[in-house]
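>>> Structure for this input, please:
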Amino acid sequence: MKRKILVTGGTGFVGGALLKCLVTRSDLQVLAWIRRVDSVLPVGAVPVPVSLNRTFAAGTQVEGVDTVIHCAARVHVMRDHATDPLAEFRKVNVDGTLELARSAVASGARRFIFISSIKVHGETTLPDKPFAADDSPPVPTDPYALSKLEAERGLQVLAAETGMEVVIIRTPLVYGPGVKGNFRTMLRWLTRGVPLPLGAVGNKRSLVALDNLVDLIVTCIDHPAAANEILLVGDGEDLSTSDLLRRLASALGKPVRLLPVPVTRLEAVAGFFGKRGAYDRLCGSLQVDISKTRSLLGWAPPVGVDEALRKTATDYLERRHA
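Take a look at the predicted model:
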């Protein structure tokens, strides 16, 4: 009998890639929790509509679900116009997550995999002082990160009360085919040949390729050592912003124009214009220690950075010329 795997966020960046991977497995029946009945899903994925109270709608074949993989979330918003951003994040990322998890317990689910964020640890690290999975206490600095941490803690309480296994995966920036946000902005800059004042930036940042994240999630479906653990994920190679831009430009087949503006000057300009957050994302370090994930699961990122950048760049160029 096929095991049932339920994925949320199946029309999103991570969830969509995960669905495409899972539907190739002959031993799984893959269910996709969707908000819109016209959602486009990979062939082989069974749609499960959301009910009005955010749990499973009646008659949607959720009994006997073995594993729930929760990718859906209200994501970090750069210009949030909500009157109370924390309340909005909690409504989706905390209340919605825990309601889903309780429904999973009632459906007999064995394991609940929660895709969280490295931002629960904070926004930046000192060079060569990466965040580790068991660092305590986490120090979230914005409403999104706080909501993710609160969801994690609620899931851990539920696991202790019910026996359902919870796996928490904290991710840094995820990139790959179809990436949006700041990463796509960098692709646009490089494609257009925009001169960038980032040639002197020597920070270190951890990223994770979409293929590597999906591979870890799939590993966590069955691995016994993943039960009730917090795991960090990354590519295993940290890059400075300037190195990332050079390697991404190479993947695009474009020259890169990096101006060696001193970092202190960039920081001063960012502070003057109220862009400290943008400065931190471009010039600050944020490193992730994945040694626990490696040793506990015997896992290693299957895709190297340059290969992942090539796939991302090729997809961007194909979409741009479509």
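>>> from here on, contacts and neighbour counts on C-alpha atoms
OK.
>>> now the helices for the stretch 151-300 of the chain?
Here the stretch 151-300 of the chain has its helices, by DSSP state H, counting those that start in this stretch, at 181-192, 210-222, 241-252, 263-272, 276-283, 291-297.
>>> These: which one's closest to residue 150?
Among the helices of the stretch 151-300 of the chain, the nearest to residue 150 by CA to CA is helix 210-222 (21.1 Å).
>>> Which neighbouring elements make contact with the closest one?
Judged by 3 or more CA pairs under 8 Å, 6 or more residues apart in numbering; DSSP states H and E, helix 210-222 is in contact with helix 13-22, strand 111-117, strand 173-175.
>>> Please generate a structure for the following sequence too, so the two can be compared:
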Amino acid sequence: MTVPKVLVTGASGFVGEAMVFRLLADKQFCPIAAARGATRLHGLCSVMPFDLTHPRIQLALNDVQVVVHAAARVHVMNETAADALAEFRKVNVEGTIKLAQYAAASGVKRFIFISSIKVNGESTRPGRPFKADDLPNPLDPYGVSKYEAEEALKRLSHDTGMELVIIRPPLIYGPGVQANFLSMLNWLDKAVPLPLGAIRNQRSLVSIANVVSLIVTCIDHPAAINQTFLVSDGEDVSTTQLLRRLSIALGKPARLWPVPEYLLKLAASLFGKNAVAQRICDSLQVDISKNRELLKWTPPTNMDKAMRQTAGHYQENHTK
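As a prediction, the model looks like this:
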């Protein structure tokens, strides 16, 4: 029996690389890694440059059954582009649609698009989580670009018959995580005192293992066709709880000062860091009941285990 081929874009990135390693381990699918830049996957599977201007991308789609599109221009806290939305659109909208058009023309059966919870919005009221079928409300250029890509993909799917699955993750963490989560690990490892000991928000996170698990489920699940899914660890935490649990995973004391949230937001406003305060203090919860009901999927890795794996990788690679 021929093993189905799955093309994974962004294979040198956090999600894409983890996806390819999972497919290699499962041996139920044959991954093709499309990567922009260096990757550790050479010698393990077929690797090709991810360049939509090169005709090789069309050739690589021959006999591919599923595309997992994880490549993107990602959200950053300190955007420097003069027209951020235009820059996001070039990659996240125009690039995505070009790839999807090639895929449909090549006979790809299913296109899985890794979107973002920012399509739903920036924050939720405690106890009022986002749901997969809520009306979108993107507020920043990154979220808008992801939403526009989703809508264009839906039109293309309707016109061509190529199946579409959209997955919107919140903050993803796990071994090898970068950016703000890595900064948190650094602060906690160095026992830096942080004024974050009295935050009572609720935020959904998702480990890389759980994201990849859901993507794998969506590769061939018949109920996933033309559906949108949110994903999380199935457990929400406050910023304070997150820092304490990460400290436990690191085996380090958490030095958290109980500074009231209103003082944190005031200080952030004075220094022009409102977006940072929002991410630290506001709630952002997601409801994954649709995944359980439609796909019979539940997160296979609990948060404490995922945090231990994340902390262990950090200690092996970032500490002496």
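>>> hmm, back to that, nearest to residue 64 of the first structure, of the helices of the stretch 151-300 of the first structure?
helix 210-222 (15.2 Å).
>>> In the second structure, which residues correspond to the closest one?
Matched against the second structure by TM-score structural alignment, helix 210-222 of the first structure falls on residues 208-220.
>>> Give me the mean deviation of that stretch from the first structure.
Following superposition, stretch 208-220 of the second structure is found to deviate from the first structure by 0.4 Å on average (mean CA distance after the TM-score superposition for the first structure).
>>> before we move on, back to that, quick one, which of the helices of the stretch 151-300 of the first structure gets closest to residue 114 of the first structure.
With CA to CA as the measure, helix 210-222 is the member of the helices of the stretch 151-300 of the first structure nearest residue 114 of the first structure (9.4 Å).
>>> Which residues outside that closest one are in contact with it?
Residues outside helix 210-222 of the first structure that contact it (CA atoms under 8 Å, 6 or more residues apart in numbering): 14, 17-18, 21-22, 67, 111, 113, 167, 174-177, 226, 233-235, 299, 301-303, 308.
>>> that older thread, just put the helices and strands packed on helix 210-222 of the first structure in JSON lines and tack on distance to residue 43 of the first structure and mean neighbour count.
Below are those laid out as JSON lines (distance: least, CA to CA, whole Å; neighbours: other CA atoms under 10 Å):
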{"stretch": "helix 13-22", "distance to residue 43 of the first structure": "8", "mean neighbour count": "21"}
{"stretch": "strand 111-117", "distance to residue 43 of the first structure": "23", "mean neighbour count": "25"}
{"stretch": "strand 173-175", "distance to residue 43 of the first structure": "24", "mean neighbour count": "21"}
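>>> Dump those into CSV; add distance to residue 127 of the first structure as well.
Output for those, formatted as CSV (distance: least, CA to CA, whole Å):
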stretch, distance to residue 127 of the first structure
helix 13-22, 28
strand 111-117, 20
strand 173-175, 17
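>>> among those, which is nearest residue 74 of the first structure?
strand 111-117 (11.3 Å).
>>> and that closest one with helix 13-22, angle?
140 degrees (axes from the mean of the first three to the mean of the last three CA atoms, to 10 degrees).
>>> Select, out of the helices of the stretch 151-300 of the first structure, the one closest to residue 123 of the first structure.
Residue 123 of the first structure sits nearest to helix 276-283 of all those, at 8.0 Å, using CA to CA.
>>> mean shift between the closest one and the second structure?
Mean for helix 276-283 of the first structure is 0.6 Å (mean CA distance after the TM-score superposition for the first structure).
>>> for residue 231 of the second structure, what are its contacts?
For residue 231 of the second structure, the contacting residues are 167-170, 206, 210-211, 214, 286-288, 291, by CA under 8 Å, 6+ apart.
>>> Buried residues, stretch 290-310 of the second structure. List them.
Buried residues in stretch 290-310 of the second structure, counted by 16 or more other CA atoms under 10 Å: 290-291, 295, 297-299, 301, 303, 306-310.
>>> For residue 126 of the first structure, find the nearest of the helices and strands packed on helix 210-222 of the first structure.
Nearest of those (CA to CA): strand 173-175, 17.6 Å.
>>> And the strands in the second structure?
5-9, 30-35, 46-49, 64-69, 110-114, 163-168, 171-173, 203-207, 227-230, 236-237 (DSSP state E).
>>> Tabulate these in CSV, adding columns for distance to residue 245 of the second structure.
Output for the strands of the second structure, formatted as CSV (distance: least, CA to CA, whole Å):
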stretch, distance to residue 245 of the second structure
strand 5-9, 32
strand 30-35, 34
strand 46-49, 37
strand 64-69, 32
strand 110-114, 28
strand 163-168, 25
strand 171-173, 14
strand 203-207, 13
strand 227-230, 24
strand 236-237, 10
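>>> Could you point out which of those sits nearest residue 251 of the second structure?
strand 171-173 (18.4 Å).
>>> Read off where the closest one ends up in the first structure.
Aligned using TM-score structural alignment, strand 171-173 of the second structure spans residues 173-175 in the first structure.
>>> Just the residues contacting that stretch, thanks.
Residues from elsewhere that reach stretch 173-175 of the first structure (CA under 8 Å, 6+ apart): 183, 206-210, 213, 312.
>>> next one: stretch 143-154 of the second structure
Residues from elsewhere that reach stretch 143-154 of the second structure, judged by CA under 8 Å, 6+ apart: 85, 88-89, 92-94, 96-97, 100, 113, 115-119, 121, 136, 138, 164, 166.
>>> Tell me which residues touch residue 208 of the first structure, please.
Applying CA under 8 Å, 6+ apart to residue 208 of the first structure gives the contacts 171-175, 233-235.
>>> please redo it, this time with the cut-off set to 10 Å
Residue 208 of the first structure sits next to 171-176, 214, 233-238, 301, 303-305, 308 when contact means CA atoms under 10 Å, 6 or more residues apart in numbering.
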